[in-house]
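Participant: This is the structure alone, sequence omitted:
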């Protein structure tokens, strides 16, 4: 199953590479060159298909948990000053996606969208410390029943040139459902209340809509 954001690119790539394979068959006289061109075309098509794959994920919905919004590796866990929306200290958890990861963004929690904004910007490598504030990005805030407001930020990487964000202010969203897509390399930052209990570690690999990123303290459940 492929994400709808990749359908146009997949079709264009398929027809272009099919044409290259056919042309190579008829017009390239050197056997090994012909084979190399055709194999390269097939590998490019496979790479495009795997990038836009959209595996079906059914989240076990839980108001007491924040789930990973994307697949990838945890690269940041720290207390920071969030200056765009909260303007106070939050726990930041950042997940880096390589080109081989699934790039679908999924809602990390159920609730109502309070804030959704796109920012044009630079294309620093996604792990750069300033990418969260200077790169092309979107910021989304969800008001949740147990955590209050939480924020996630889609950040374009050095290869990315388009972020797709489906969140609209005022709508109710469901944990684990499709929230958007980032094309060709990226990162997602989560900003959570300071009393959140982080349940992942640095360099841990996580799966969107499956891995629990944080829970609320027991005293806050009552």
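Facilitator: Received it, and whenever you're ready, just let me know what you need. Values in this document were obtained by computation on a predicted structure and should not be read as measured data.
Participant: C-alpha from now on. contacts and neighbour counts both.
Facilitator: Fine.
Participant: can you give me the helices in the protein?
Facilitator: Taking DSSP state H, the helices of the chain run over residues 7-27, 31-51, 131-134.
Participant: putting a second one here so we can go through both:
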């Protein structure tokens, strides 16, 4: 059964109403031009389908495991590098960035279980999501989770040129479970993970990952 994210309720309602209005208006005003009529109606239905697919929320339940960090979103790995993380850690970390296109599932899920030590929203620019400065200058949220296996891990939801709203459910002090719904980013963006230096990754550049399914790293000891 197809499920939709609650953050899409308003957009889906508006798109449905607009599609219905266009379909019936076309019947009235374009009835003498069959192909134009059908073309307009098809475009209206395609608009609705695009909105529906964007807000889809597939069921990807997993058994939470403390020794793994899973991809928080669907997308493509576009950055793997050592960087200075200047907001929270203020030291070097291994950054793994996942870019989401408008056709990806945009639900954000907690990459690991643990306690939320930090959660902050930053207003900012809307540079394209793959821009090197997007992580520090775009509208974004920063969340830090801590557990006994990995210590503190930071992930950052970043708005892009099309993404104009970030939803973040993480609250400081609460305990969260790997794979649970952590938020939503509307219309294309990226998520950065900041891991301890020396972390052995299970992914490489240009890999396509699935939220709650692809394992970014795991500790076997």
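Facilitator: Done, it's in. The structure displayed is predicted, hence computed values, not measured ones.
Participant: Once you drop chain neighbours, what's closest to the counterpart of residue 77 of the second structure in the first structure?
Facilitator: Taking TM-score structural alignment, the alignment pairs residue 77 of the second structure with residue 74 from the first structure. Once flanking residues are discounted, residue 74 of the first structure sits nearest to residue 95: 4.5 Å by Cα to Cα, 6 or more residues apart in numbering.
Participant: For that neighbour, which residues are in contact?
Facilitator: The contact partners of residue 95 of the first structure, taken as Cα atoms under 8 Å, 6 or more residues apart in numbering, are 70, 71, 72, 73, 74, 75, 76, 187, 188, 189.
Participant: Also residue 15 of the second structure?
Facilitator: Contacts here follow Cα under 8 Å, 6+ apart; on that basis residue 15 of the second structure touches 47, 48, 51.
Participant: coming back round to it: what lines up with the residue nearest to residue 74 of the first structure in the second structure?
Facilitator: Per TM-score structural alignment, residue 95 of the first structure is aligned with residue 98.
Participant: and stretch 47-62 of the first structure, which stretch of the second structure?
Facilitator: So stretch 47-62 of the first structure is aligned with residues 50-65, judged by TM-score structural alignment.
Participant: Need the contact partners of the matching stretch.
Facilitator: Contacts for stretch 50-65 of the second structure (Cα under 8 Å, 6+ apart): 2-5, 7-8, 11-12, 15, 102-107, 112-113, 177-179, 187, 212-213.
Participant: What subset of the residues you listed is buried?
Facilitator: 4-5, 8, 12, 15, 102, 104-107, 112-113, 177-179, 187, 212-213 (16 or more other Cα atoms under 10 Å).
Participant: Can you give me the end-to-end span of stretch 164-177 of the first structure?
Facilitator: For stretch 164-177 of the first structure, the first and last residues are 14 Å from each other (Cα to Cα, to the nearest Å).
Participant: Distance of the residue in the second structure sticking out farthest from the centre relative to residue 38 of the second structure?
Facilitator: Within the second structure, residue 32 marks the point farthest from the mean C-alpha position, 44.8 Å out by Cα atoms, centre = their mean. Residue 32 of the second structure sits 11 Å away from residue 38 of the second structure, taking Cα to Cα as the criterion.
Participant: cool, residue 215 of the second structure as well?
Facilitator: 46 Å.
Participant: Then residue 110 of the second structure?
Facilitator: Residue 110 of the second structure is 44 Å from residue 38 of the second structure, by Cα to Cα.
Participant: Which stretches in the second structure count as strands?
Facilitator: 68-70, 75-85, 91-100, 107-109, 114-122, 140-147, 151-159, 166-168, 175-176, 181-185, 189-195, 208-209, 215-218 (DSSP state E).
Participant: can you pull the contacts of the residue of the second structure sitting at the aligned position of residue 210 of the first structure?
Facilitator: Aligned by TM-score structural alignment, residue 210 of the first structure pairs with residue 213 of the second structure. Applying Cα under 8 Å, 6+ apart, we find residue 213 of the second structure in contact with 60, 62, 70, 71.
Participant: at 10 Å instead, please
Facilitator: The contact partners of residue 213 of the second structure, by Cα atoms under 10 Å, 6 or more residues apart in numbering, come to 60, 61, 62, 69, 70, 71, 72, 73, 74, 179.
Participant: Tell me the spacing between it and residue 17 of the second structure.
Facilitator: Here the criterion is Cα to Cα. By it, residue 213 of the second structure lies 35 Å from residue 17 of the second structure.
Participant: And for the residue nearest to residue 183 of the second structure when sequence neighbours are not counted, the neighbour number?
Facilitator: Leaving aside its chain neighbours, residue 183 of the second structure sits nearest to residue 168 (4.5 Å; criterion: Cα to Cα, 6+ apart). For residue 168 of the second structure, the neighbour count with other Cα atoms under 10 Å is 20.
Participant: repeat for residue 163 of the second structure
Facilitator: 20.
Participant: Which position in the first structure pairs with it?
Facilitator: Match for residue 163 of the second structure (TM-score structural alignment): residue 160.
Participant: My guess is that match contacts residue 154. True?
Facilitator: No: the pair residue 160 of the first structure / residue 154 is not scored as a contact, 11.1 Å apart, by Cα atoms under 10 Å.
Participant: tally of neighbours for residue 60 of the second structure?
Facilitator: 11.
Participant: That one and residue 24 of the second structure, how far apart?
Facilitator: Counting by Cα to Cα, the gap from residue 60 of the second structure to residue 24 of the second structure is 38 Å.
Participant: same thing with residue 217 of the second structure?
Facilitator: Noted for residue 217 of the second structure: a distance of 52 Å to residue 24 of the second structure, by Cα to Cα.
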